[in-house]
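In: Structure for the following, please:
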Amino acid sequence: MREIYYDELTGIYNRRFLYYWVDNEIKRANRFATKFGLIVIDLDDFREINNNYGHLEGDKVLIEFSNFLKGTVREVDSLVRYGGDEFIVLVPNTDARGIMEVAQRILESLNKTEIANHKIHCSIGFALYPDDGMDIETLINQADRLMYQAKKEGKNRIGLKAEIIRKIELPPRIFIGRENEINWCFKQLKEYNAIFICGEAGVGKTRLALEIKNLYPDSRYLRANSYAALNAVPYHPFCNMFREFIHRDFVTVQRVLRQIPEVHRQEIIKLLPEDKVAFTKVEELDKYRLFESMSIFFNRLTEILLPSTVLLLIDDLHWSDYASCELLDFLIRRIPKNLKILCTYRIEEIKNSSLSQFIGIWARENLFSKIELAPLNSVQTFKLLEMIMGNVSQSLSKFIYDLSGGNPFYIEELLRELERENKIFYNGKEWVLLSEKELKIPSGIEATILRKIQFLDEETKQFLEICAVYGQEFNDEIIALSAQKNIGETIDAIDRLLKLGFIKERTKDYFFFSEDIVRQVVYKNIARGNLMKYHHQVGLAIERYFNTRLSSYYEQLAYHFTIANEPAKALHYSKQAGLKCKENYAHKQAVEFFINALKFEENLDEIFKIKSNLADVYYLMGENEKAIKNLDDCLKINPNDYKIYNKIAQIY
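Out: Sure thing, here's the model as predicted:
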């Protein structure tokens, strides 16, 4: 009679014993007010073993798996082969925590073990009497449902009830692990009016700067973002600052402008978005008068907003153009008492930047205080993970810290990758890592971003690449025009990119890359043919979208059409951008645009004009030899132009 309860192949109990045991266990549980549980285990992809190695090999795996279970569960637990590759562990006198511990032990042990020389995984579901059912059919159905849920979520895990499922929350709501740095900044801002926050990409420079504003509850916050794609555009961080300030508080901007002298108001208006200006613009811009006007603007703003503190964040200062650095050089020496300037820059990018020509001087003159932001340590990393995920196992925390080196951006990207690959899951008590043996984790931030891109569908990837080519904050309309797609498709793509963490929302209508290094990596890996096409499409979109105020976009259009290799448009906008930069005393940028125009210009009369303008700029920069060289070139084209002789005489 005893033989009828055993499975012939594996030697463990069979389905008949299951019904016998549960029937008796229900009676015992009711009598003594105890609980018991069922754990359903199904081998993942077992069919592949039968198909690839034959049924005899499959039987061998089932036998060894049964032996593995015997050595893993408690002595009081019973094992049942429910059918095929499905097993049930009968767990007497337990509760929810106890049954989860048994299930977790099975899963973790299996991930460290080979079964008959095969790497085997399983999906697990469970049920508890009487919580999940009062009869065997209900209990098995509940355990089966959770087991299939585990299969659906990626296999090699325990299916969990909805009320205990935990979700990863990215980005974290609260800033973790930088308490000492925040306190340091607060103390330094009592002595200095400017703080520079530097560090590697993704270390949290901007987030620290944003947290500092919480130290000033009544503060007004201005943000001037610098972009790599705009570093040929004079004063672009300050133009971005005005654009955002006007969007948030147009009344205050108007109030300040009306209270400063007309000559200075006209200078500042040159930096305002053309569609927002309620005053008449003038055509000329005097550099030092502009600088003085900006100083007056900030002084008047701080007076109006007293006793509030005004915080100006210049983010990614290493991407700022030379003219912006000159303006900052002027302002940083004349900061009113209740204006605090916060600048962030990336250490590895400063060497060849415009900033490199100023920061040493500012440091020697003690005009700012600097903090170099280090990665998080292991304890801070653990706290950050707990904020993002809830309870985290020490082994998972150590694994992520060792890989990320404590870089917060890399930590977040690793979590997204592990979750996407279903390599971590919540076991009812804490988040745990599955076996490391099969993990394919990118070795650094760039590799992580590239791997993330690989899993995008082609349409979403195209939208991402176009956003990278556009290179600055964007809205759905400009991206729709650039991608040549309808607005509905564009909004859907932007939503997907938001969910995947590629971009973030600045305001209701504007978006930006979560980290500029994300944009850099995306841009660097666009195929050459697509790159030219995208720059062409973005250039056309800017012409169409900003057609009433194109002068504000001459520099960007020159850049886009140059890369798109469209000679006529590249020439036209390079000349216009050069003249604009010359008028705005952005001499270095003017030289770059005029030289670029010469690459495309074939008409001698036009070459003459460009060379003459180049000579003017070089003369203003004090580079007389280069000025003479360009004037000599003009005389070769037209030896009788007396104006050129006058310019040469003026230089000598």
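In: Every contact and neighbour count from this point should use C-alpha atoms.
Out: Noted.
In: so who does the residue positioned nearest the centre of the chain touch?
Out: Nearest residue to the geometric centre of the chain (Cα atoms, centre = their mean): Ser514, 2.6 Å. Residues counted as contacts of Ser514 (Cα atoms under 8 Å, 6 or more residues apart in numbering) are Gly501, Phe502, Ile503, Lys504.
In: and the gap between the nearest residue to it once chain neighbours are set aside and Gln472?
Out: Here the nearest residue to Ser514 in space, its sequence neighbours aside, is Ile503; by Cα to Cα, 6 or more residues apart in numbering that works out to 4.8 Å. Distance, Ile503 to Gln472, by Cα to Cα, to the nearest Å: 11 Å.
In: Spit out the residues that contact these two alike.
Out: Phe512.
In: now the strands: where do they sit in the chain?
Out: 36-43, 78-83, 86-91, 122-129, 194-199, 220-225, 310-315, 339-346, 369-372, 424-426, 431-433, 503-505, 511-513 (DSSP state E).
In: which one of those is the most hemmed in?
Out: Among the strands of the chain, strand 122-129 has the highest mean neighbour count (mean count of other Cα atoms under 10 Å), at a mean of 27.
In: what angle separates that strand from strand 36-43?
Out: Relative orientation of strand 122-129 and strand 36-43, computed by axes from the mean of the first three to the mean of the last three Cα atoms, to 10 degrees: 160 degrees.
In: by contact count, what packs against strand 122-129?
Out: strand 36-43, helix 96-111, helix 136-152 (3 or more Cα pairs under 8 Å, 6 or more residues apart in numbering; DSSP states H and E).
In: which one of these lies closest to Lys270?
Out: Evaluated over the helices and strands packed on strand 122-129, closeness to Lys270 peaks at helix 136-152, with 58.0 Å, by Cα to Cα.
In: Buried residues in that closest one, which are they?
Out: 136, 139-151 (16 or more other Cα atoms under 10 Å).
In: for stretch 262-272, same thing?
Out: His264, Arg265, Gln266, Glu267, Ile268, Ile269, Lys270, Leu271, Leu272.
In: here's the other one to compare against:
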Amino acid sequence: MKEGTKKRRATKKRSLAYLDDLTGIYNRRYLKKTKKEIEELQERSIPFSVVIVDIDHFKEINDTHGHLKGDEVIKEFSQFLTGTLRATDTVVRYGGDEFVCVMSNTESKDTQQIYARILDRCKKRNFGGLNISISAGIASYPADGGEFDELLKIADESLYDAKRSGRGRIGTIHKKRIELPTRVYVGRREEKEILKGFLTEGNGYVRAALIEGNIGIGKTRLVKEVLNTITGREILWSDCLAFFEGISYYPIREIIKYKINRQGKKIINDIPFAYKIEIGKLIPEIMEEVKERIDEIGLVLDKYRLYESIRRIIELGETKKIIIIDNMQWSDRETTEVIKYLLRSLRNSPITFIFIYRQEEKTDVLEDFTSYISRETAVKKVGLEPLERSGIQQMVNIIIGEKPDNELVTYIEQGSGGNPFYVEEIIKGLNEAGYLHVEGDTWHFEGPGAKIIPKSIDDIAERKYQGLSKEGREILEIASVIGRFDIDIIKDITGYNEGHIIGVIETIKRLGFIKEREDRIEFQEEISRGAIYKRYVSDMKGRMLHKRIGEKIEEQYQGREHEVTEELAFHFYRGMDRTKGVVYCLESGDRAREQYANQSAIRYYTWAEELLRNQHDIEHKRTRIDCLLKRADVLSFIGDNEGAMKNFEEGLKLAQAIADKKREVDIRFRKASLYVNISQYSKATEEANECIKLYEELSDKKGIALVLNAIGNTQGFFGEYNNALKNYEESLLIFREIGDKNFEARVLNNQGLIYMNLGDHNKALRHFEDSLKTKAERGDKYREGAALNNIGLIYMSFGNYKEALKIYEDALNIFREIGNKYGEALVLNNIGIINGDWGNYSEGLKFSEDALKIANDTENRYCEALALKNIGTIHMHLGNYDRSLRYFDDSHKIAERTKSNELTFINLASLAYLYLSMGKYTEAKEYIDKVYNQAKSLKSQRMLRDALAFLCDFYLGQKEIEKFEETIQKLNEIPETLRPKKFEGDSNLFMARYFVEIEDFTKADKHAKKALAIYDDMGDRLSTGIVYYYMGISELQKGDKTAYKKQMKKAVKVFTTLGAKGWKVKADKMLKKNG
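Out: The predicted model follows:
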């Protein structure tokens, strides 16, 4: 299609959107366009009038003669009205039988005369063969008001007066009228000052305000009133809606959509591609743009990549922001987890969050969330209490425009309990029932008793519902099922024309059921929608409506169903549509898993499984098994192993009943993995053996290889390294035979890890490099980064820090490219270790602190413990022993909480090293014994090596030479493969110190020089300085003070350059003491 044709069609489509489908005149949407024209009239001080015209008793026409006759009357009347008025006047079908006329250059008096003639002419002719009368309400600029919306409201009140006064006339504008909603926010001065102060002070860090109170108390309005007084901040507002509680991250999605709609999709151009993919999981339109390139990056599931993508989007724009989430009582847990991440990761940003919630509906999710943020950040809680009598009196005064008498205030006070929402509803009810009316120029109140006073929001919804016409009730019921007022869907279900529906919706709006947004019409209160749905939509009717609504939404989004998958799943599940319900529920469950919304995934899989129960055909049973497996996988992932096992058992019975061997073996494989997770290894082995038998029956070589690889993983975990290698080798042969490069790379990596644990670093390196090559060829970025990190560890053990650093930097770039925070933190920790060993302490601290921040943001306790330990080590080298001890203690606490043997050993060793450095040998020995005992308990040669090294250091410090000799002999028995370069340097330094003690200075000098050469080659400057220190002591023992001073001054220079205060103090003391 040519570009010009496309533009003409688009223009025509926009034009049709402004026309009423029944009458052909302008529709309600056109009024927004009219507002701009009116602003021009006001700028030029040209008077104009706004008129609302309504056909009297139109409902009776529909009821008596049918909707077709009603439509005929509407069409002929619209032609009459447009034909009677000037061509310059604008006539809009406002809805149903209501029309709005905007008459430029026409003052009130002239408009009154024109409409008096129109009313008279209507009475003298037929419309659709029927006699009708009309009523009109008029408001003119500037006599009656300044703003268009204000004039429209006044004209509506004038029309209401005409109806109440007998119809067939022009209404009167009363100076005394009820102003609802209240234009002034009454009272709350203290609360406004507290909130404003909190929002405007302390701009350098993230914080949160909690606004709580009962429904209708004025929480949302308080926030809006305060925000109206604040400038220089980006405001992001979103609601949690109970109807959309099943859609994970709903308020977060709304915030992102708002930013994209306001600033354009270009705002995501600068964020890494991996993060765009995550945004696409929440905003399907974005996914459409990036899905073609997803295979370019190998991504693993990582919820923190999603969280980080949200953070990056939110940070765009103005630096100072206020982010509001209303109705937090309906928030899903996934949303609260995102917000927790934002609070942690944006802790040094000038961003304030405001969370508004109903006190009486506080859920466990919200309770956990508010407790968390109260611990983690600065929080200000603002609670709204009911208005006191003076506040109620002021509010009534504003609503009715005069000071109310005491009897009225007392009645409202007793009925409302000081709740502003109830105050407004009672006044509205009193006025409509005639108990509050104008006599002369004053309001008059007659006490009606208790029947006007609402008992609850449900009660208010019930009364309003009962006051609607049959069509109004029908539309309200349909909207309660949709969750919003979707005119297209309502039109499809009812058969009413758009204008009629809009008219009915306008009536519903006047009753306070509705709030309008730019792009949709919603229920004012979710509790009202729920009340209508529960009370008036029967099970059978509900199923029918949900199914039809699902079909209509599917039609609206044809070709773009992915944008509303969750909504379709909800409606087809409620509509008991088995075919479509299962499809959309499974799609929604899979999407929820991709979004890391596990509870939502479980719910969708449960819906799908429920729809398939009691179905006896094979395909339905197979699909039900798939539902059970998907749900079990999620349950296992979140730690509900019992629930997962029940699903596996149920699925297994179904698979065996229909003789589906493929599904049976898939279930058994998952069961085996689950048994490993819950430490039931004999059962895991039984299931694994059954899997191999079944895979052999199915001639499924890949399945056999996967089981062998899984068995190898378990054996490796328990230190059965030789058995693990045997199974890995069998698995590797099969993967190579079938050409599965992906799993070939994984097995090679697993073998590398085993060889690394065995201390055979050369073999480990070969396997890691072979794995890396395969992963790089396949574009598996995550595993490529993991392999590089492992290779870096090998080069560190070789003492080749330069090569290790180069490899780590490559790994870091990959992990950052794909947004993998866990990998990034691990690599940053390792780079921090290298810089620390090199004596680049400021750089080492920077990398380790960056790793610590990521670990804290992502709640990764393993990386957090490692980072704390690394930071503690650097402070130890700097001589900041107290700070070092705090970091080690914090790391050790995490190790104890997580019950990690590896972390426990690392921290016990760090504490032993610290106390040795401080010269506190009693404390050092306590921790060395713990290190030694754990190494023996775990039967780890690597750990035993480190424990023996500590003992050597301890015995030399205590001059217990015989014990040192016993210990160094054991240390020398450690296999060659477990003796990295740093270990060789340390061993030579131990021997140099030992020979000084027994006064064999030739051998002492020989070992010191060996140690010095190793440390120099590694770039380990601190260890180099320590060797100079002990060489100086050796010279002192020999009696050569000149050589002693020379070596000691070398040591002092190194320690001074590095800032290693602890060692510098030792060296300075030696120089001072021995000249």
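In: Can you calculate the TM-score here?
Out: Overlay of the two chains. TM-score (TM-score structural alignment, normalised by the length of the first structure): 0.69; 487 aligned residues with a Cα RMSD of 2.8 Å.
In: can you count the residues close to Ile595 of the first structure?
Out: 17 (other Cα atoms under 10 Å).
In: That one maps to what in the second structure?
Out: The equivalent of Ile595 of the first structure in the second structure is Thr606 (alignment by TM-score structural alignment).
In: ranges for the helices of the stretch 351-500 of the first structure?
Out: For the stretch 351-500 of the first structure, the helices defined by DSSP state H, counting those that start in this stretch cover 359-364, 378-389, 394-404, 408-420, 445-454, 458-470, 476-483, 487-499.
In: For the ones you listed, give me JSON lines that also has distance to Lys370 of the first structure and mean neighbour count.
Out: Below are these laid out as JSON lines (distance: least, Cα to Cα, whole Å; neighbours: other Cα atoms under 10 Å):
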{"stretch": "helix 359-364", "distance to Lys370 of the first structure": "9", "mean neighbour count": "13"}
{"stretch": "helix 378-389", "distance to Lys370 of the first structure": "22", "mean neighbour count": "20"}
{"stretch": "helix 394-404", "distance to Lys370 of the first structure": "25", "mean neighbour count": "17"}
{"stretch": "helix 408-420", "distance to Lys370 of the first structure": "20", "mean neighbour count": "19"}
{"stretch": "helix 445-454", "distance to Lys370 of the first structure": "25", "mean neighbour count": "16"}
{"stretch": "helix 458-470", "distance to Lys370 of the first structure": "31", "mean neighbour count": "21"}
{"stretch": "helix 476-483", "distance to Lys370 of the first structure": "37", "mean neighbour count": "21"}
{"stretch": "helix 487-499", "distance to Lys370 of the first structure": "33", "mean neighbour count": "17"}
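In: Correct me if wrong: His892 of the second structure contacts Thr904.
Out: Yes - His892 of the second structure lies in contact with Thr904 (Cα atoms under 8 Å); the separation is 6.3 Å.
In: Flag every buried residue along the lengthiest helix in the first structure.
Out: Ranked by residue count under DSSP state H, the longest helix found in the first structure is helix 236-258. For helix 236-258 of the first structure, a neighbour-count test (16+ other Cα under 10 Å) marks 236-246, 253, 256-257 as buried.
In: which two in those are spaced the farthest apart?
Out: His236 and Val256 (20.8 Å).
In: I'd like the distance between Lys925 of the second structure and Asp953 of the second structure.
Out: 10 Å.
In: Looking at those two, which has the bigger crowd around it?
Out: Asp953 (21 against 18).
In: from memory Cys634 of the first structure sits against Tyr645, does it?
Out: No - look at Cys634 of the first structure against Tyr645 with Cα under 8 Å: they stay out of range, at 10.0 Å.
In: quick one, which of these two is more surrounded?
Out: More crowded of Cys634 of the first structure and Tyr645, by other Cα under 10 Å: Cys634, with 24 against 16.
In: Name the nearest residue to the aligned partner of the more buried one in the second structure, sequence neighbours excluded.
Out: Residue correspondence to the second structure (TM-score structural alignment): Cys634 of the first structure is matched to Gly651. Distances taken as Cα to Cα, 6+ apart put Ile625 closest to Gly651 of the second structure, at 5.0 Å, once the chain neighbours are dropped.
In: With Asn596 of the first structure instead?
Out: Ser574 (6.5 Å).
In: tell me the contacts of that neighbour?
Out: So Ser574 of the first structure contacts Tyr554, Glu555, Ala558, Tyr559, Phe593, Phe594, Asn596, Ala597 (Cα under 8 Å, 6+ apart).
In: Show the contacting residues for the fifth one.
Out: What it means is Phe593 of the first structure. Contacts of Phe593 of the first structure by Cα under 8 Å, 6+ apart are Ala558, Ser574, Lys575, Ala577, Gly578.
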